[in-house]
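A.B. asks: Sequence plus predicted model, see below.
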Amino acid sequence: MTTGGFDPNNPAGGQPGDPYGQPPQGYNPPPQNPGGNPPPPGNYPPPPPNFDDQAAYGASNRLPGGGEPGGLGIRFGARLIDGLLVGIVAFLLALVFGASDNFLVTGLFSGLLTFIYFVAFEVTQGWTPAKKVLGLSVHGPGGAEKPTLQQSAIRNAFTLLSIIPIIGGFLAIIAYIIIAVTINGSATKQGKHDELAGGTQVVKG
């Protein structure tokens, strides 16, 4: 006997004799995904407009302040050109002071002038002449437009190693190797000297 269309023997509304009920005829249950297997083939919504796989996966290579980092090769070229410019000026100064025949004095001129050259240009301009020509600039930590005097002095302190008598040149070579290796191994191309300076950056453009 039923009351108001309710069948106590079939509360789920299934077929008679089935206490739990059955889905209506023609109903297709959703596909299951047991064990983490990939979903079955079908029509899925397209990716968002302007989605770029390379950009998405390459975001980790961007510098903290944005911008594309300068690679080891172009930075080495800029350093070499700047070094030649400093060497010429150091030699001329040594001639003026009559010390061109004294290797130690010439080395002192060269090492000290290199340090002053890089710090002065980075702090006031955010680049050195060679970096400017090659499209590079030096930023402070976090993408600041320029490094501070302290930050630039720290990142260029290794250029003073050549002033040390006898072993200075050898120490400078070791420092250059360490910096080159750390730049090459960094996703953001920040060398050990950049790290010590708080995260200075050399950026393209």
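C.D. replies: Perfect, I can see it now. Owing to the predicted nature of the structure, the values given are computational and were not obtained by experimental measurement.
A.B. asks: make it CA atoms for all contacts and neighbour counts henceforth
C.D. replies: Noted.
A.B. asks: which residues touch stretch 151-164?
C.D. replies: Contact partners of stretch 151-164, identified using C-alpha atoms under 8 Å, 6 or more residues apart in numbering, comprise 107-108, 111-112, 114-115, 118-119, 122-123, 140, 168-172, 175, 193-194, 196-198, 200.
A.B. asks: try it against this one:
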Amino acid sequence: MSNVAGFWVRLGARLLDALLIGMVIGTFVFLFQMDTGSRVTQTIESVASILYFVLLPVFVYGYTVAKRLLNIRIVKKDGGNVGFGAMVVREVIGGFIYVMTFGIALVVSAFMVGLRKDKRSLHDFLAGTYVTHDRPEHWE
């Protein structure tokens, strides 16, 4: 593992990505005059978020939009590109664990990223990933 990304840059990327998703969903809701509290709207937002955080890193070398802006990306523990399975475990299963522990596991993960030398969180351990500043080998 090399050039690992720390707590603040990872938090910043997650917040920027959430803002981006919120803006896109908000625009969609406004254009189609949808009820923001409806189950349909909430389901659309949830599905869009899952697709964004799971699929985009698989197809764009571990980057989301905000991770690319902040020059960090998700990679496998061996430094290779992440796959669909790893991203499902990292985002969906990891998120499920955070919800099921009422956020306690999320707080533990934040401390792990802040205090561990390898800066890996709980969802990184589950998926066999870490976040790095290194660019892909063939990236221009």
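C.D. replies: Looks like it came in fine. As the structure is a computational prediction, the values presented were derived from the model and not from experiment.
A.B. asks: TM between them?
C.D. replies: Overlay of the two chains. TM-score (TM-score structural alignment, normalised by the length of the second structure): 0.79; 131 aligned residues with a C-alpha RMSD of 2.5 Å.
A.B. asks: Contact partners for the aligned residue in the first structure for Y130 of the second structure?
C.D. replies: Matched by TM-score structural alignment, Y130 of the second structure corresponds to Q201 in the first structure. With contact taken as C-alpha under 8 Å, 6+ apart, Q201 of the first structure is in contact with L63, P69, V138, H139, G140, P141, G143, Q190, D194.
A.B. asks: Report the secondary structure state of the aligned partner of I74 of the first structure in the second structure.
C.D. replies: Under the alignment by TM-score structural alignment, I74 of the first structure pairs with V9 in the second structure. Following DSSP: H, G, I helix; E, B strand; the rest coil, V9 of the second structure is assigned to helix.
A.B. asks: my guess is V9 of the second structure meets N71, correct?
C.D. replies: No: contact criterion C-alpha atoms under 8 Å: V9 of the second structure and N71 do not qualify, at 9.2 Å.
A.B. asks: circling back to that earlier point, only whichever of the contacts of stretch 151-164 of the first structure are buried, select them in ChimeraX.
C.D. replies: In ChimeraX, a selection of the buried entries from those looks like this (16 or more other C-alpha atoms under 10 Å):
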select :107,108,111,112,114,115,118,119,122,123,140,168,169,171,172,175,193,194,197,200
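A.B. asks: host element of the residue nearest the centre of the second structure?
C.D. replies: Centre of the second structure computed as the mean C-alpha position; nearest residue by C-alpha atoms, centre = their mean is F53, 5.0 Å away. The secondary structure element spanning F53 of the second structure is helix 39-59 (assigned by DSSP states H and E).
A.B. asks: Am I right that Y130 of the second structure is in a helix?
C.D. replies: No: applying three-state DSSP, one finds Y130 of the second structure to be strand, outside a helix.
A.B. asks: Look up how far T101 of the second structure lies from it.
C.D. replies: 22 Å (C-alpha to C-alpha, to the nearest Å).
A.B. asks: what kind of secondary structure is the most far-flung residue of the second structure relative to its centre in?
C.D. replies: Centroid-distance maximum for the second structure: Q33 at 28.8 Å, with C-alpha atoms, centre = their mean. Assigned with three-state DSSP, Q33 of the second structure falls in the coil class.
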